[in-house]
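J.: my questions are about this predicted structure, shown below with the sequence.
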Amino acid sequence: MKGTEVIADGFGRIREVVHETVGGLSADRLNARIDPAANSVAWLVWHLTRVQDDHVADAAGLGQVWTAGGWEERFGLGLPAGATGYGQTARQAGTVRVDSSELLLGYFDAVHAQTLDFLRGLAAADLDRVVDERWDPPVTLGARLVSVLADDLQHAGQAAYARGVIERLG
């Protein structure tokens, strides 16, 4: 199995967790917070999707699905176009509210499709290409993709946990 196939498999696993977590949730449960400082399922999945969209689009030299695909307007969050949720306070994260699981999954699936299309076009040597020189050592494409995978899996797990608590609390 090629390295790019392993990475694609990882992104597929994120998709499974996101769909299991978000599927069938009402808007109230998507946006519920366990406590005022906790992130909602909606915010966690929106954030992991925005980060994937931002980082993969940048590395691939593509436009972000968020803006190019009209998702920013469909969500109507009133945030700057480049917002990913990174660095938001609990109060700011609480303003990210999603109307339906279908909307959230639609955006996630569009980003997932763009990610897989990009991965399919890569050769193993492409993973060594430097995509960010602001770090020491500079970040390669392989390291960036693994970083996105790790962050997305963590947030997907947090969202699954939050859904479980929210459902138990009723």
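T.: On my side now, so go ahead.
J.: going forward, measure contacts and count neighbours with C-alpha atoms only.
T.: OK.
J.: hmm, who's touching the helix or strand residue 6 falls within?
T.: Using DSSP states H and E, residue 6 maps to helix 3-22. Applying C-alpha atoms under 8 Å, 6 or more residues apart in numbering, the contact partners of helix 3-22 are 30, 41, 45, 101, 104-105, 109, 112, 116, 119-120, 122-124, 145-146, 149, 152-153, 156-157, 159-160, 163.
J.: repeat the analysis, applying 6 Å as the threshold.
T.: 101, 153, 156, 160 (C-alpha atoms under 6 Å, 6 or more residues apart in numbering).
J.: check which helix or strand covers the second one.
T.: Element membership of residue 153, judged by DSSP H and E, is helix 141-169.
J.: secondary structure class of the residue nearest the centre of the chain, three-state.
T.: Taking C-alpha atoms, centre = their mean, the centroid of the chain lies closest to residue 49, which sits 1.8 Å from it. When classified by DSSP: H, G, I helix; E, B strand; the rest coil, residue 49 comes out as helix.
J.: on that earlier part again, the helix or strand just after the helix holding residue 6: which residues count as buried?
T.: Later in the chain than helix 3-22, the nearest helix or strand by DSSP H and E is helix 27-31. The neighbour-count check on helix 27-31 (16 or more other C-alpha atoms under 10 Å) flags 29-31 as buried.
J.: re the thing from before, nearest to residue 54, of the contacts of helix 3-22?
T.: Nearest to residue 54 among the contacts of helix 3-22: residue 153, at 16.3 Å, using C-alpha to C-alpha.
J.: burial of that closest one, as a residue count?
T.: Residue 153 is flanked by 20 other residues according to other C-alpha atoms under 10 Å.
J.: so what's it closest to, chain neighbours aside?
T.: Closest residue to residue 153 apart from its sequence neighbours, by C-alpha to C-alpha, 6 or more residues apart in numbering: residue 14 at 5.9 Å.
J.: putting a second one here so we can go through both:
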Amino acid sequence: MKSADLLADAFGRVREAVHEAVEGLDPDDLAVRLDSGANSIAWLVWHLTRVQDDHVSDAAETDQTWTTDGWYERFGLPFSPAATGYGHRGRDVAEVRASADLLLGYHDAVHERTVDYVRELRNADLDRIVDEAWTPPVTLGVRLVSVIEDDMQHVGQAAYLRGAIRRR
């Protein structure tokens, strides 16, 4: 198996888990928070997708799906187009309300662009430095694995919250 295939498979697993966490829930369910400081499924899925869109687009040196394909306008959130959710507080989390179709549509669009990008990578591409702000500098391979790991943590949180909502 090539590294590109492994990365595409991992991002595919993220997509499957996102669909399992979101499908069948209405906007009110997606906005449930266990307390005022907790995240909602809507925020978690929006955030993990924004981070994937931001980081992969940066690595691929392309514009983000969020802005180029009109998702920013469709969501209508009171944040700047560059916002990914880092540093958000409870009141910001509460602002992210969306339907399952909107969340999944954006995630699927980002997933498609991500997989198109990673399938073209060669093993040597993964050693390219993409961020010199860290010591040691971050390679493309490390960045992609970091995005996958962050996505899986957040979608796991969304799945847990879905279970709590369903048990009510």
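T.: Sure thing, it's come through. All values derive from a computational prediction rather than experimental measurement.
J.: for the residue nearest to the centre of structure 1, which non-adjacent residue is closest in space?
T.: Nearest non-adjacent residue to residue 49 of structure 1, counting by C-alpha to C-alpha, 6+ apart: residue 108, 5.7 Å away.
J.: name the element the one you found belongs to?
T.: For residue 108 of structure 1, the element it lies in under DSSP H and E is helix 101-120.
J.: counterpart of residue 31 of structure 2 in structure 1?
T.: In structure 1, the residue matched to residue 31 of structure 2 (TM-score structural alignment) is residue 31.
J.: spit out the contact partners of its match.
T.: Counting by C-alpha under 6 Å, 6+ apart, residue 31 of structure 1 has contacts 40, 42, 97.
J.: what do you get for residue 48 of structure 1?
T.: Contacts for residue 48 of structure 1 (C-alpha under 6 Å, 6+ apart) come out as residue 152.
J.: ok, the aligned residue in structure 2 for residue 9 of structure 1 - how many residues close by?
T.: Alignment note (TM-score structural alignment): residue 9 of structure 1 maps to residue 9 of structure 2. Neighbour count of residue 9 of structure 2, defined by other C-alpha under 10 Å: 14.
J.: sorry, back to before: now do the buried residues in the helix or strand following the helix holding residue 108 of structure 1.
T.: Using DSSP H and E, the helix or strand that follows helix 101-120 of structure 1 towards the C-terminus is strand 130-132. Of all the residues in strand 130-132 of structure 1, those buried under the rule 16+ other C-alpha under 10 Å are 130-131.
J.: once aligned to structure 2, how far is strand 130-132 of structure 1 on average?
T.: Mean deviation of strand 130-132 of structure 1 relative to structure 2 after superposition (mean C-alpha distance after the TM-score superposition for structure 1): 0.4 Å.
J.: and that strand, how far from the chain's centre?
T.: 20 Å (C-alpha atoms, centre = their mean, to the nearest Å).
J.: now do stretch 11-18 of structure 2
T.: Using C-alpha atoms, centre = their mean, the offset of stretch 11-18 of structure 2 from its chain centre is 10 Å.
J.: cool, and stretch 110-124 of structure 1?
T.: Between the centre of stretch 110-124 of structure 1 and the centre of its host chain there is 15 Å, according to C-alpha atoms, centre = their mean.
J.: please apply the same query to stretch 67-86 of structure 2.
T.: 13 Å.
J.: what does stretch 36-45 of structure 2 give?
T.: Chain-centre distance of stretch 36-45 of structure 2: 13 Å, with C-alpha atoms, centre = their mean.
J.: that stretch spans what distance, first to last residue?
T.: One end of stretch 36-45 of structure 2 sits 18 Å from the other (C-alpha to C-alpha, to the nearest Å).
J.: again with stretch 17-29 of structure 2
T.: End to end - C-alpha to C-alpha - stretch 17-29 of structure 2 spans 17 Å.
J.: list the buried residues in it.
T.: For stretch 17-29 of structure 2, using 16+ other C-alpha under 10 Å, the buried residues are 17-19, 21-22, 25, 27, 29.
J.: how close does residue 151 of structure 1 sit to residue 48 of structure 1?
T.: Using C-alpha to C-alpha, we find residue 151 of structure 1 at a distance of 7 Å from residue 48 of structure 1.
J.: and residue 145 of structure 1, by the same measure?
T.: For residue 145 of structure 1 relative to residue 48 of structure 1 (C-alpha to C-alpha), the value is 13 Å.
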